[in-house]
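Asker: Sequence first, then the predicted structure:
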Amino acid sequence: MFVSAWANANIQIYPLKGIFGLEQGCRTDPSNYEENGSSIVCDFSQAIDNEIIRKQAETLFLQGLKQGFGDQVVDNISQKTKNRTYIASLEVLRASEYVVKKDSTTEIFLPVTLSLKLTNVLSGEVIYSDSATLSQPIQVLTTDIDSPATKAAIKQKFQSTLLTLTNQLTKQLKSKFKVSEIETQVIDRWKSYLVLDKGFKQGITVQDELSSIDGDLIRVVHADSDYAVAIPILMQGRTKRFSKLSTNTRQAMNKPKVLVVDVLTYQGESEDLIEQIFSDAVGEQASFTLTPVNRRYSAMAQSISEQTALAQSEDINQRELPEFFIRINVIPVIDYQQQIGKITQQQVLHSEVFAEMIDRSGRVIYSAHATDDIKEVISEGMGFSLEARKEVVLKNALLKLGQQFQKGIQFTRSDLKVLSSSGHNITIDDAGERLSTGMKVHVYHSDKAAGRNILIPTWEATVLERQGARVTAQLDFPVNSSDRLPVRSGDRILLDSSAPVGDSKQSRVLCPSLHTEQVGEIPFDGFGPLIYHAFASQSKRPFYATGSGFKGQALLKDSVIAMTENAGFKKNMKVNFFVPKDECLQPVLKVEVKQDSITCNADKSNCDATLVMASGARIFNQKSEKIGAYGLQQEIELEGIDHQYRNEMYNIQMFEALPKILNQIVQTADSSQ
C-alpha cells in the first residue's frame, strides 16, 4: 500500500540544534584557495559565532517545522520511535566574498548557500535535501574597504542572510517534500531469511531497511519484481508487517546504486554543492540511482546522543556499500578580464570537469569530461564579477557532465552459473567476460518458498582470476551470519554490468608511487586528468582507479573508508581494491614556447606564438623499472595572445588541443601490445 499523506505516514521529525558545515575551518583570505580548501570564509564563521543569532536561527527553524508538521515535530527520540524518526538539520554549503571595485565605490557580494536535510537517524540516508542561495551585496567607498564600519556591515549582512535562508528553506519543506509509505508482510521463512510479498515493482529494493510498529528492523538483501528477501537486524518477536518511507519514483527501484565518494576541488568550491548540481543533472532517467548520504552523519549521531535519550547502539552504521562509486574532479576555472576598448572589457572564463564511475574491484567502467566557456563584453564598472561568473561556468560544465552520465551508461543484468565449489573457492562460467579481478559479487541459491521459485543471496565473494571463460572467486563472508550455507554447482551470480571487462592481466593503472611529471615554463593543471581520462575512456584494455591520485586527491581506498567512517556505512569493512601489478603508467608532459616564435604589437596586447608540447606516459614494471613509453610531440600555432594573460590563454589552447593528441597516444599504446 502506498500512502501519500504526511499524517498517515506516521513519521517524526527531530530538529537538530546547531548549524553544520563549519567544523572544518574557514578561509581567512577570501581570494586565497587551496586544494580541498574550505568553501566558507572566516568573516561568515565569525558573524554567526554569536549566541543571539544562533538562537534566532534555531527558533525560526523550529517554528517553521511546527507550522508545517505540527505534533510530528518532536523534541526527543526513543528506542521505540527511532525507526520512524528523521533528523532535520541545517548545513552551510558555502559562504563567499567577492569584491568588485568601481572607481570611487566598491561592491562586496556575499553569497551564502544553506541546505536543509532530512536524514534517517539509523542509516544516514538522506531522504530529502534542498538548498537555497542568497547574495546580498553591500556598497562602500573604496577607501573604506578595510574600515571597522565595513567589517560590521559584512557581519550584519551575513547574519541576516542566514536567518532569511533558514526561514525560506523551512517554509518550503512542506510543499516540496513528497513521501510515501510502502507496506509489506512476511509470507514465508527460508532458514533465517524472511520472504516478503512485495518486490521492486511495488517499491521494495535491495538495501532497504524496513521497520515494524514494534521497533523491529530488517534489511532487504534481494528484490525481484514481485517478492523480496530480507534478513533480521533487530527482531524482538515474529512480527510479520513491515514498512518503509520512500521519496523515490518506482522507476528508480530496480537500478544499480552508486555512491559519490570523492569530489576534488581547488578553488574553495563546496563539494556538497558540486555533488548536488551533478546529481540533479544525472536525474531519474539514468540507468543507475545515486545514493544520497549525509557525510556528517557521524557528527550528527554524536550530537543526537547528547541531545536525546537515544544512545548510539548496534543498529546504526549497518549500511552496505553500493555496487559502484563515482569520483568528480573540478579543475580550477581559468579566467581573465581583458581591456578591448576605452570603456569595454571582455570577460573570458573556461571550466573543465571530469568524473568516473568505478566498480567494486576498482576498475573504471565509465569516464566523462565536460567543458564550458563564457566570453562576454561588458562596460567598465558594469556586469557581474569574474568570481560570480566562475560559478556560472562551473555549473554549466557540471550539468553537461551529469547529462553525459545519464546518457552514456547503460547497465545490463547478467546471470552466471557456479560450476563447482571447493573449500572457500568457487568456479564461475563467464563466457561474456563480465567479471573482473577484484570485483565483489553475490552468490544466489535457488529454492522454493511461499509457493514460488525464489533466489536467496548466500555469500559475498571476490573474483580472484580468470582462465578463459572460467573465473575463480573466493568466498568472503555469508550474507546472513546466522546461516553459513554451502555453495553448490548450479548456484548463480547476478550482477549489473555495462560492457565486457577484458583481461585483467592487460590492465593499466597510474603508478602508485609516481606522480605526473611536468616540466616547462607554463603552469598547467589539466594534463594528469586529461591523460587519465583518455586511457580510461578510449583504451580497449581495462583501466583501474587504484593507483596514484592527482594533486590533493585521496586514494580511492581512503575515500571509500572515509565514507564508511562518517556517512553511516558499516565500520571496519575490508575495502580491498585490485591494483594491477604487471605494469603502470606515469604521465609526462613537457611544454614550452618555441624559441624566437613570439611576435607582438607595441603594447604586447596581440601576440603570435608557437607552443611545443611533448606528452605521453612512461611504462614501469612491478620492479619499478622503466620498460617503455608512449608519446607524441606537436607544435601548436597561437594567434591573438595578450602577453598579460598569456598563461591563461595557453592553458585554454592546451585543453582544446590535448584530447585528440592523447587519444592518438592511447590508440598507439593499444596497438603496440
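Answerer: The structure has been received and is ready for your questions.
Asker: okay, CA-based contacts and neighbour counts for the rest of this
Answerer: OK.
Asker: what ranges do the helices span in the stretch 551-673 of the chain?
Answerer: 556-566, 646-671 (DSSP state H, counting those that start in this stretch).
Asker: name the helices or strands packed onto the helix or strand where residue 357 lies?
Answerer: Assessed by DSSP states H and E, residue 357 sits inside strand 344-359. When contacts are defined as 3 or more Cα pairs under 8 Å, 6 or more residues apart in numbering; DSSP states H and E, strand 344-359 packs onto strand 324-330, strand 334-339, strand 364-379, helix 386-408.
Asker: among those, which is nearest residue 523?
Answerer: strand 334-339 (11.9 Å; Cα to Cα).
Asker: Show me what that closest one is packed up against.
Answerer: Against strand 334-339 (3+ Cα pairs under 8 Å, 6+ apart) you get strand 344-359, helix 386-408, helix 646-671.
Asker: Give me the distance between the following helix or strand past the second one and the centre of its chain.
Answerer: What it means is helix 386-408. Per DSSP H and E, the first helix or strand lying C-terminal to helix 386-408 is strand 412-422. Chain-centre distance of strand 412-422: 31 Å, with Cα atoms, centre = their mean, to the nearest Å.
Asker: Which positions within strand 412-422 qualify as buried?
Answerer: Using 16 or more other Cα atoms under 10 Å as the test for burial, strand 412-422 gives 414, 416-421.
Asker: Same question for stretch 497-505.
Answerer: Neighbour count says stretch 497-505 has 497, 501-504 buried, by 16+ other Cα under 10 Å.
Asker: re earlier: from the helices and strands packed on strand 334-339, which stretch is densest packed?
Answerer: strand 344-359 (a mean of 22; mean count of other Cα atoms under 10 Å).
Asker: Can you lay out the helices of the stretch 551-673 of the chain as JSON lines showing distance to residue 574?
Answerer: JSON lines is the format used below for these (distance: least, Cα to Cα, whole Å):
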{"stretch": "helix 556-566", "distance to residue 574": "9"}
{"stretch": "helix 646-671", "distance to residue 574": "34"}
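Asker: Quick one, which of the ones you listed gets closest to residue 105.
Answerer: helix 646-671 (28.5 Å).
Asker: Just list the residues touching the closest residue to residue 652 other than its chain neighbours, thanks.
Answerer: Using Cα to Cα, 6 or more residues apart in numbering and skipping residues adjacent in sequence, the residue nearest residue 652 is residue 350, 7.1 Å away. Neighbouring residues of residue 350 by Cα atoms under 8 Å, 6 or more residues apart in numbering: 333-335, 371-374, 393, 652.
Asker: Which of those residues ranks first by neighbour count?
Answerer: residue 335 (22 neighbours; other Cα atoms under 10 Å).
Asker: From residue 372, how far off is the residue nearest to that residue when sequence neighbours are not counted?
Answerer: Nearest residue to residue 335, sequence neighbours excluded (Cα to Cα, 6+ apart): residue 349, at 4.4 Å. Distance of residue 349 to residue 372, given as Cα to Cα, to the nearest Å: 8 Å.
Asker: Against that first model, consider the following:
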Amino acid sequence: IGRTCRQGQEEMKRGLLACAVFLTGALNAAPALAASALKLYPVRGLFQPANDAGLIHAAFRDAVPAASGGAYFQDEFRKAFPEAVANVADKDRRFTLVSSVQIARASSYTVDKVDGTVDVLAPVSGSLYFTNAVSGEVLYTVAATYYARATVARGALDAARRQAMFQEAWQGLVAELLARARSQFKPHTVAATVKRDWNGLYLLDRGRDGGVAKGDLLSDAEGNTLEVVHAAPGYAVGTASLGKISKGASFARETNADLNELKRPRVMVLVDGVPDGMPAEIVGQLFTDQLGARAALSVVQVNPLFTQVLETAFSSTALSNEHRGKRELPDYFLRLNVPESRSFELPSSLKNRSVRSYRTVATAELVDRSGRVIFATRGADRSDDQVVAGMALDEASRREVSLKNALLDLAARIGSELKFEQSTLALESNAPLRLQDRDGMLAPGAQLTLLRNIGRVDGIAGEVRVPFQDTAVERVEDGAALLDAGLALTGAPVAPVVGDLALVDSVNGVKTATRRRFAACGPAEQLGALALPAFGDLAYNGFAGAYRAPFYSPAVFARVQELVGPDTRFKARLAPVAAAPDYCAQAVYRIDPGPATCGGEPRVCQDHATVRITWRIRQGEQVVARSGLETKVAGAGYLEGAPAAARKNAFDSDLLDAAGKLSGDIAAGLNNQKFNSP
C-alpha cells in the first residue's frame, strides 16, 4: 500500500488523479470525542447496495468477503478511535453514532503499453458514515477512492493477482477514510434554554446565529426532546417531541458543522444522472465536498443503507429498534445531473502525437417543497491530454478528473450566483385568508407558515414572532395570494388575524414575470436525423434558470421519497405531486449538418452545421406561443482521415454547447411575452 501511495503522490505533483494520500499524522491527533457526550460504535459489516448496476467487480467480492471485510474495518476503526465503545447501552442510544463503511464501486481495467506490458488499475470507492442510532441524522460522512496499481506482462494477470490488488485497495481505502475522519470529526455542542411556553410552543434563547436551525432535534439531560419548527437569528421556537419540556431547561444537540454552515438554509442533494461506471453516492459526495463553503447552503446528508447498518448493529449490541426519532425534511432539494460525459482522441499535426479530449457537463436545480425550481445553473469541463507514441494517462482516471472539474465549476457557479433574500408579507384579511403579495412572489402550491408577533420575551433580544399555522397558497390574484385553512402548530388552534405575517424566501431578488405555473411538457423533440441525447436536460435546466416564472419539477417528489424511505427516520410530509401547471414548455431542436471544409498542409478539416432551437409554450394541446433562434456552428479542426467516431464525439460536444446556450437565450427572451400575464 505504501508503495502504491508513494507512486500516487509523485503523479499528483504532475497534476494527475492518483491513489489516496494517507494522512497518517492525523491518527495521532487529540481524541475527537474528548469534549463530547457522543459515543462511536463501529458496525462489524461491509455494506454494499443491493443493486450495484455492475459497479462492484465479482473479484472484489471474492477478495473481500463481507464477514472478513467487516471485521477488518471494525479492528482498524478501534485503532483509529480507541475511545470507541464495544456495545451500545440503552441509556446511551440517543448519543451513539453507528459508524459504517459502504462500498459504492470496485472496478478493474487495464491500459496496454507499447513495451508489451499492461498497467492494471483497481479503484475502490466507498464512504464512511457516522449516523445517529435514533434519529438517523448523519453527523459526518466522507468518501474516497483508492487506486491499486500494478504493471504486468500482457496476459499475465491471473485471478490471484487481481484479488490481491482488490485487498490492497480495500485496505488503502479504509486507512484513507479513517485518517480523514480522525482529522475532520470534531463534534461540539449547540445548546439553548427554554424561556417561555406560548400555546404549547417553546421559545429558546438561541437561533440561527447560535447554530440552532429549523428541523433540529434537541434533548435535555433527562432525554426529553423538542423539535425546532422555526429559527430566527436570535431565537428559536420548538415543539415537544418526547417527554416533558420545562421552562429554564437547557436543550442541546451535537454537531460536526461549524457555525457559518449551521446558519445557512438546508438542502438535500438528489443525484438524478451519472456517467457510466460512476456510482450516484460517490458523485453526490464529490459534489457536496466541492460545494463546501462556496454556497449559501448546508447539505443534509442521508445514509442510503441505514436500515442494513442498524440490522447488523441490532444483532451484536443491546440497541433495539423500539426507539425511533423523526426529523423534518429540509426546505430545499438540489437535483444534480451529469447528462454529458465523453472522451475522444484525434490525431495532431505532430508525428506520433495525438490529443485525447474529455468533455463533461453537470446541471443543478434548486427545488422547494412545493416542487418549484427557484434556481438553476450548470458547470462544465473541457480538458485535453497529449498522447505521445501511444503513452498517456489511463482514460478512466482522466474521465473522473473531468467529472470532478465539472462539479467544481458547478459548485463555484452556485456559490457566486445563488443569494437568498427574505421578505415579510402581511395578512390583510382573515375571511378569507388573504396575504399581500404586490411583487408576485407567490404561486399556487407555495407552502408558508403564519407567524404572530408576541412582543418581547425575557432573555431574548428584540421582538419575537412565533409560528402558529402552516398553510399553502390556493390561488393568486393581482397583488395578493389566497391561502388554505392550513394546519395548526400550537396545542390549541390560534385564529389568524389581520397583521399576522409570513416569511418568504426568494433567490437573487428576481421578481417574477408571471405567476402562471409552468412545467416541462415532456422530453425534448428532435427534428432531423442528428440526435443530441443530453440536449433535453440542458434545455430544461436553462429554461428554469432564465425564465422568470414559477417552473415546477414534480419528478423531484419521487426522488425524495426514494431516497428517504421510512427507515431513514424522516417525516413523510411532502405533497405527492406539485400543483397542476397552467402551461408547459417544450424544447424542439433540429441540427442540419453541412459539408466539411478542408485545406492547408497537412490538410485540416472542419465540420459545420446549422442549429435551430425552438421553445413551444402549450396550454393543453394548443401552442399559445413559440420562440426560436438559429446559429451556425463550426467545429474544432481535425486532421483529414481522423477516425469517424472521434470526429462525431468532438463535433457533438460543440453542437451541444451551442444548443444549450441558444436554448437559455430563447427562454430569457420569453420574459417579454405577454400571453401569460395574470
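Answerer: Yep, it's here. As the structure is a computational prediction, the values presented were derived from the model and not from experiment.
Asker: Got a TM-score for the pair?
Answerer: Once the chains are overlaid, their TM-score stands at 0.87 when taken by TM-score structural alignment, normalised by the length of structure 1; 634 aligned residues with a Cα RMSD of 2.8 Å.
Asker: Next step: the buried residues of stretch 497-505 of structure 1 restricted to helices.
Answerer: Counting by DSSP state H, the buried residues of stretch 497-505 of structure 1 place none of their members in helices.
Asker: ok, which stretches of the stretch 1-150 of structure 2 are helices?
Answerer: Using DSSP H, counting those that start in this stretch, helices in the stretch 1-150 of structure 2 cover 2-13, 58-63, 66-80.
Asker: Which elements pack onto the longest one?
Answerer: Looking back up the chat, that one is helix 66-80 of structure 2. strand 39-47, helix 159-184.
Asker: swap in the shortest one?
Answerer: Here helix 58-63 of structure 2 is seen to pack against helix 159-184 when contacts are counted using 3+ Cα pairs under 8 Å, 6+ apart.
Asker: Output the residue interval of structure 2 matched by the strand holding residue 357 of structure 1.
Answerer: Using TM-score structural alignment, strand 344-359 of structure 1 lines up with residues 353-368 of structure 2.
Asker: and if you look at stretch 186-203 of structure 1?
Answerer: By TM-score structural alignment, stretch 186-203 of structure 1 lines up with residues 194-211 in structure 2.
Asker: any residues touching the matching stretch, and which ones?
Answerer: Applying Cα under 8 Å, 6+ apart, the contact partners of stretch 194-211 of structure 2 are 190-193, 212-213, 231-240, 246-251, 259, 262-263, 457-460, 490-492.
Asker: And residue 334 of structure 1? What does it align with in structure 2?
Answerer: So residue 334 of structure 1 corresponds to residue 342, using TM-score structural alignment.
Asker: Would you mind confirming that its match makes contact with residue 380?
Answerer: No. Residue 342 of structure 2 lies out of contact with residue 380 (Cα atoms under 8 Å); the separation is 11.9 Å.
Asker: so what sits against both of these two?
Answerer: When contacts are counted by Cα under 8 Å, 6+ apart, residue 342 of structure 2 and residue 380 have 359-360 as shared neighbours.
Asker: show me where the stretch 151-300 of structure 2 has helices.
Answerer: Along the stretch 151-300 of structure 2, counting by DSSP H, counting those that start in this stretch, helices occupy 159-184, 259-262, 280-291.
Asker: Could you provide these in CSV, with additional columns for distance to residue 274 of structure 2 and mean neighbour count?
Answerer: As requested, the helices of the stretch 151-300 of structure 2 are exported to CSV (distance: least, Cα to Cα, whole Å; neighbours: other Cα atoms under 10 Å):
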stretch, distance to residue 274 of structure 2, mean neighbour count
helix 159-184, 22, 22
helix 259-262, 27, 17
helix 280-291, 6, 20
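Asker: nearest to residue 635 of structure 2, of those helices?
Answerer: Short answer: helix 280-291, nearest of the helices of the stretch 151-300 of structure 2 by Cα to Cα, at 30.0 Å.
Asker: what angle do that closest one and helix 395-417 make?
Answerer: 50 degrees (axes from the mean of the first three to the mean of the last three Cα atoms, to 10 degrees).
Asker: What's residue 637 of structure 1 aligned with over in structure 2?
Answerer: That one, residue 637 of structure 1, aligns with residue 634 by TM-score structural alignment.
Asker: so what's residue 556 of structure 1 up against?
Answerer: 362, 545-546.
Asker: Now the corresponding residue of structure 2 for residue 220 of structure 1: closest residue in space that isn't a chain neighbour?
Answerer: When structure 2 is aligned by TM-score structural alignment, residue 220 of structure 1 is paired with residue 228. Nearest non-adjacent residue to residue 228 of structure 2, counting by Cα to Cα, 6+ apart: residue 238, 4.1 Å away.
Asker: from memory the one you found sits against residue 226, does it?
Answerer: Yes. Using Cα under 8 Å, residue 238 of structure 2 is in contact with residue 226, at 5.9 Å.
Asker: between these two, which one's more packed in?
Answerer: For residue 238 of structure 2 versus residue 226, neighbours defined as other Cα under 10 Å are more numerous around residue 238 (28 against 25).
Asker: can you tell me how far whichever residue in structure 1 pairs up with that one sits from residue 122 of structure 1?
Answerer: Residue correspondence to structure 1 (TM-score structural alignment): residue 238 of structure 2 is matched to residue 230. With distances taken as Cα to Cα, residue 230 of structure 1 is found 17 Å from residue 122 of structure 1.
Asker: Ok, residue 580 of structure 1 next?
Answerer: Distance check for residue 580 of structure 1 against residue 122 of structure 1: by Cα to Cα, it reads 37 Å.
Asker: cool, and residue 234 of structure 1?
Answerer: Residue 234 of structure 1 sits at a distance of 12 Å from residue 122 of structure 1 (criterion: Cα to Cα).
Asker: ok, the two, which is more surrounded?
Answerer: Taking other Cα under 10 Å, residue 234 of structure 1 and residue 122 do not tie; residue 122 has more neighbours (24 against 14).
Asker: Around residue 351 of structure 2, count how many other residues there are.
Answerer: 9.
Asker: quick check, it in a helix?
Answerer: No. Membership of residue 351 of structure 2 in a helix is not supported by DSSP: H, G, I helix; E, B strand; the rest coil, which gives coil.
Asker: That one and residue 637 of structure 2, how far apart?
Answerer: Taking Cα to Cα, one finds residue 351 of structure 2 at 17 Å from residue 637 of structure 2.
Asker: same thing with residue 620 of structure 2?
Answerer: 45 Å.
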